[in-house]
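Engineer: here is my input; please provide its structure:
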Amino acid sequence: MTKGLHVPSEIGKLRKVCLHRPGDELLNLPPDELERLLFDDVPFLEVAQQEHDTFAQILRDQGVEVLYLENLVAEVFDQVPGARAEFTDQYIAEAGIRGQHMPQIVREKLDSIEDNLEFVKKTMAGMTKSEIDMPLTASTTLDSLVNSESESDLIIDPMPNLYFTRDPFAVVGEGVNLNRMYSVTRNRETLYGKYVFKYHPDYKDVSLYFRRDCQFHTEGGDVLNINEKTLAVGISQRTQAAAIDVMAQNIFWNSDSKVERILAFDIPVSRAFMHLDTVFTQIDVDKFTIHPAIMGTLRVYELTAGKNPGDVNIRLIEDTLEHVLEDATGVDQVKLIPCGGGDPIAASREQWNDGSNTLCVEPGKICVYARNTVTNDVLYKEGLDLLVVPSAELSRGRGGPRCMSMPFWREDL
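Structural biologist: Reported below is the predicted structural model:
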């Protein structure tokens, strides 16, 4: 398989995808700290892993090469001298470790893990007090002593949202946005992408259109490749308008980029509309799944390159989602298929379980969660080929098949 990235659309035949198999980070989720860690519930890890393995196998059965984020990072550390030490420094600096001596104790614990894959998984899982033997010595500071007796059992937070590989970075054509995420909890996840795109022999030469040290925040769930020339981005709770300004500057004047316009969708700030891909996803050349609450007139801003390098033209479009998508795709008539079949209770229930968050494997063939029976029935009747993923535990993280996948390569349409 070729090196580099190539994702010119949402629906071209999927050839290569990056996933993260849920790991011990889900075991380090204390129920009283769920809100801070952006989780609503504690998934049963063993079943979540079984479901995720089924998802990966469904993709392989469709001819997709499945890459795991943890393996890509471990390969970097196996092949690039000094990369692991550089990563460890940065990881510890961003880990929020309290106490004067604790960072050094954590470093020694991490350095003692010889296998690079196990090391990567440990950094994702976080660290608890019970893992560290803290002798009370004369050199102990009051700060470290008080913190060792604080309510939280966590020294380093886990990264439970990591199996949603859609968000820390977003592939745009041949390049990538390495995001600065909305919350401190999730922003550490982008560190893994940094080392993949900085050092991995297959991906180190790709263009970066956004960097994790940018002052504005954005997440991959808000980025949809409509086609080679048109990118859709959500202005949402998780993606600031100013971040889209930065993207436009870096995308329009990069020789690797073929994107000529960015459509910025102004979507409501609420949990149901967390990202643009919870509002609509493309499933065929002329079909989209949508959240019914987004119907009506939308505010969409069209960004295009100005005459001089650095100039961006912005035009407000106030129109229906249907018309905006018809213009963007160049299709005469698009079909919007509502989550829950338009029934308000079914729609809100199945939207909660990501009924309109689908992963297109090729035009008209999509991965969906098994539990969204009403929406799936509607999709069947519209002639779509459904690849059904078991989802009792995976869905507790509030993300669907699209959220759980970051395409690295799609065929051209």
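
Engineer: hey, let's count contacts and neighbours off CA atoms from now on
Structural biologist: Fine.

Engineer: so who does Leu208 touch?
Structural biologist: Gly175, Val176, Asn177, Leu178 (C-alpha atoms under 8 Å, 6 or more residues apart in numbering).

Engineer: ends of stretch 387-400, what's the gap?
Structural biologist: 13 Å (C-alpha to C-alpha, to the nearest Å).

Engineer: can you list the residues that contact it?
Structural biologist: 39-45, 47-48, 51-52, 54-55, 58, 161, 164, 352-355, 357-358, 365-371.

Engineer: next, the buried residues of it.
Structural biologist: Within stretch 387-400, the residues scored as buried using 16 or more other C-alpha atoms under 10 Å are 387-400.

Engineer: now the contacts of Leu208 as JSON lines including distance to Asp332, neighbour count and secondary structure?
Structural biologist: Listed next are the contacts of Leu208 as JSON lines, based on distance: C-alpha to C-alpha, whole Å; neighbours: other C-alpha atoms under 10 Å; DSSP: H, G, I helix; E, B strand; the rest coil:
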{"residue": "Gly175", "distance to Asp332": "30", "neighbour count": "25", "secondary structure": "strand"}
{"residue": "Val176", "distance to Asp332": "30", "neighbour count": "24", "secondary structure": "strand"}
{"residue": "Asn177", "distance to Asp332": "31", "neighbour count": "25", "secondary structure": "strand"}
{"residue": "Leu178", "distance to Asp332": "34", "neighbour count": "27", "secondary structure": "strand"}
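
Engineer: about what we covered before: need the buried residues of stretch 387-400 in TSV (columns: secondary structure and distance to Met274).
Structural biologist: Shown next, in TSV, are the buried residues of stretch 387-400 (DSSP: H, G, I helix; E, B strand; the rest coil; distance: C-alpha to C-alpha, whole Å):
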residue	secondary structure	distance to Met274
Leu387	strand	24
Val388	strand	23
Val389	strand	22
Pro390	coil	23
Ser391	coil	20
Ala392	coil	21
Glu393	coil	20
Leu394	helix	17
Ser395	helix	15
Arg396	helix	15
Gly397	helix	13
Arg398	coil	10
Gly399	coil	10
Gly400	coil	12
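
Engineer: can you give me the helices in this structure?
Structural biologist: Under the criterion DSSP state H, the chain contains helices at 45-61, 69-79, 83-94, 102-111, 116-125, 142-148, 184-187, 190-199, 241-252, 321-329, 344-352, 373-381.

Engineer: go through the first one and flag the buried ones.
Structural biologist: Using 16+ other C-alpha under 10 Å as the burial criterion, the residues of helix 45-61 that qualify are Leu45, Ala48, Gln49, Gln50, Glu51, His52, Phe55, Ala56, Ile58, Leu59.

Engineer: likewise for the fourth one?
Structural biologist: Using 16+ other C-alpha under 10 Å as the burial criterion, the residues of helix 102-111 that qualify are Met102, Pro103, Val106, Leu110.

Engineer: structure for this one too, so we can compare:
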Amino acid sequence: MEKTVKSLHVTSEIGKLERVLLHRPGKEIEHLIPSNMERLLFDDIPFLPTMQKEHDAFAAALQERGTEVVYLERLVEESILDEVVKGELIEAFLKESKNHLHKGYSILREYLDSLDTPSLVKKLMEGVLKKDINHHQKLQLDDLISAHYPFYIDPLPNLYFTRDAAAVIGEGLTIHKMSTSARKRESLFWEFIMKYHPNYRVHSHPQWLKRNYPFALEGGDILVLSDEVIAIGVSERTSARAIEQLAHNLLLAGTSYKRVMAVEIPKKRAFMHLDTVFTMVDRDKFTIHPEIEGLNGHMNIFILELDREKEVQISRRSNLSEALKEVLHLPEIALIPCGGGDTIFSPREQWNDGSNTLAIAPGVVITYDRNQVTNELLAEYGIEVIEVPSAELSRGRGGPRCMSMPLVRS
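Structural biologist: This next block holds a predicted model:
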């Protein structure tokens, strides 16, 4: 009898990864140019052919261990059921891009309407160039945008970090208001998938937080530690207000979840999300970048849970190790320092996502090959390390966990 796999089910960071969402980098990467790369959150311009080979190796490593790989663009295409849905997506996308506010809206709408579904999805992801529009219409639009800037609609080069736009918790989903204007449109795709895709709209999946919530939350800050506890980073990209609202919605929903652990990390580009400085690799083992811990290991950690009156109460902790043992009911845990805690190797490897491991089963992780010191240390702790090439993927400042959105874990 064939095994039935649920559409969405994640109650662990380390349970066997059954199904995962990826996005293979596409032409949106080649649409990074010196004048837009910083605004679009890149420090450099990757070489796409090598980047795609590395991403294919990442996908192959997952598939070799029995994980079903699902691609974002295919889910979006399958969600566009008819011309009405297609028009709704185009309208929403142009509004998110602020193109409904000027006279060029009708020209851009006509152009996008003319595309077939696969071409439309690619174009929404890779951006609309001036040269895409015919000459007469281009002249009408040219007075709206700098003559030297080649785009009418910016590309979405961060899409290959599928972790951030939405996150599965239990059998529900959070769809996020992204922190930066460069990424806000990314979560729009998940809104349409949940509304129209045949595999998702027919199921009852609660939405713990919707993308119209006014405060930012991103998936790289969410770690599903168990079926009772999630950890969320209070970071450069995730607001404490969003965490409080998510905790309220999740804890009052009658699920197995009892606690939300909010972990404050320094709000700077190098750290970005909680999973760039802290990940779970086994039942009692975690990677950590030592710089997030203050003097004597002191940190700002907040436990959100319901009191007897079903109100969310917040209590404070100051030590990450002790807090983890408490919420996970463990006698001991191991915090494995990125780069071995060395003053040179640690910041170098953290910059290249040495702490951003993707667990595909308890004690089995995928990492970037470039983080040699961290990978050797993980192996010394009994972790099986599957290395993937990372010369170009790492230029986007995100590792294997960032590049993957678990849909189902056993």
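
Engineer: for Val300 of the first structure, find the nearest of the helices of the first structure.
Structural biologist: Between Val300 of the first structure and those, the shortest gap by C-alpha to C-alpha is with helix 321-329, which sits at 8.2 Å.

Engineer: count of neighbours near the nearest residue to Val223 of the first structure once chain neighbours are set aside?
Structural biologist: For Val223 of the first structure, ignoring the flanking residues on the chain, the nearest one in space by C-alpha to C-alpha, 6 or more residues apart in numbering is Val233 at 4.6 Å. By the criterion of other C-alpha atoms under 10 Å, Val233 of the first structure has 29 neighbours.

Engineer: swap in Ser204 of the second structure?
Structural biologist: 12.

Engineer: distance of it from Ala165 of the second structure?
Structural biologist: Distance from Ser204 of the second structure to Ala165 of the second structure, by C-alpha to C-alpha: 20 Å.

Engineer: likewise Glu384 of the second structure?
Structural biologist: In terms of C-alpha to C-alpha, Glu384 of the second structure sits 29 Å off from Ala165 of the second structure.

Engineer: out of those two, which sits in the busier spot?
Structural biologist: Neighbours were tallied for Glu384 of the second structure and for Ala165 using other C-alpha under 10 Å; the higher tally belongs to Ala165 (27 against 18).

Engineer: distance to Asn313 of the first structure for the buried residues of stretch 387-400 of the first structure - can I get that in JSON lines?
Structural biologist: Conversion of these to JSON lines gives the following (distance: C-alpha to C-alpha, whole Å):
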{"residue": "Leu387", "distance to Asn313 of the first structure": "41"}
{"residue": "Val388", "distance to Asn313 of the first structure": "42"}
{"residue": "Val389", "distance to Asn313 of the first structure": "42"}
{"residue": "Pro390", "distance to Asn313 of the first structure": "45"}
{"residue": "Ser391", "distance to Asn313 of the first structure": "43"}
{"residue": "Ala392", "distance to Asn313 of the first structure": "46"}
{"residue": "Glu393", "distance to Asn313 of the first structure": "45"}
{"residue": "Leu394", "distance to Asn313 of the first structure": "41"}
{"residue": "Ser395", "distance to Asn313 of the first structure": "40"}
{"residue": "Arg396", "distance to Asn313 of the first structure": "41"}
{"residue": "Gly397", "distance to Asn313 of the first structure": "38"}
{"residue": "Arg398", "distance to Asn313 of the first structure": "36"}
{"residue": "Gly399", "distance to Asn313 of the first structure": "34"}
{"residue": "Gly400", "distance to Asn313 of the first structure": "34"}
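
Engineer: which one in the second structure is aligned with Ser112 of the first structure?
Structural biologist: With the correspondence set by TM-score structural alignment, Ser112 of the first structure lines up against Ser114 in the second structure.

Engineer: check contacts around Lys122 of the first structure.
Structural biologist: By C-alpha under 8 Å, 6+ apart, Lys122 of the first structure lies in contact with Asp24, Leu110.

Engineer: what does the residue nearest to Val223 of the first structure correspond to in the second structure?
Structural biologist: Under TM-score structural alignment, Val233 of the first structure pairs with Ile232 in the second structure.

Engineer: that match touches Leu225, doesn't it?
Structural biologist: No - counting by C-alpha atoms under 8 Å, Ile232 of the second structure sits too far from Leu225 to count as a contact (10.0 Å).

Engineer: wait, Arg107 of the first structure touches Ala93, no?
Structural biologist: No - counting by C-alpha under 8 Å, Arg107 of the first structure does not reach Ala93; the two are 10.7 Å apart.

Engineer: Phe197 of the first structure pairs with which position in the second structure?
Structural biologist: Here Phe197 of the first structure is matched to Met194 in the second structure, going by TM-score structural alignment.

Engineer: distance check, that match against Val76 of the second structure.
Structural biologist: 10 Å.

Engineer: neighbours of Asp164 of the second structure, how many?
Structural biologist: There are 28 residues near Asp164 of the second structure, going by other C-alpha under 10 Å.

Engineer: same question, Leu38 of the first structure
Structural biologist: Residues near Leu38 of the first structure, counting by other C-alpha under 10 Å, number 16.

Engineer: repeat that for Lys131 of the second structure.
Structural biologist: 11.

Engineer: and for the one 10 residues further on?
Structural biologist: Here the neighbour count serves as a burial measure; for Leu141 of the second structure (other C-alpha under 10 Å) it reads 19.

Engineer: OK, contacts around the spatially closest residue to it that is not a sequence neighbour?
Structural biologist: Excluding its sequence neighbours, the residue lying closest to Leu141 of the second structure (C-alpha to C-alpha, 6+ apart) is Gly104, at 5.7 Å. Applying C-alpha under 8 Å, 6+ apart to Gly104 of the second structure gives the contacts Gln140, Leu141, Leu144.

Engineer: aligned against the first structure, show me the partner of Gly104 of the second structure.
Structural biologist: Match for Gly104 of the second structure (TM-score structural alignment): Met102.

Engineer: what separation do you get for its match and Glu131 of the first structure?
Structural biologist: Separation of Met102 of the first structure from Glu131 of the first structure (C-alpha to C-alpha): 12 Å.

Engineer: also Val196 of the first structure?
Structural biologist: Distance from Val196 of the first structure to Glu131 of the first structure, by C-alpha to C-alpha: 28 Å.

Engineer: ok, these two, which is more surrounded?
Structural biologist: Taking neighbours as other C-alpha under 10 Å, Val196 of the first structure and Glu131 compare with Val196 leading, 21 against 11.

Engineer: so that one touches Val73, yeah?
Structural biologist: Yes - counting by C-alpha under 8 Å, Val196 of the first structure touches Val73, with 5.9 Å between them.
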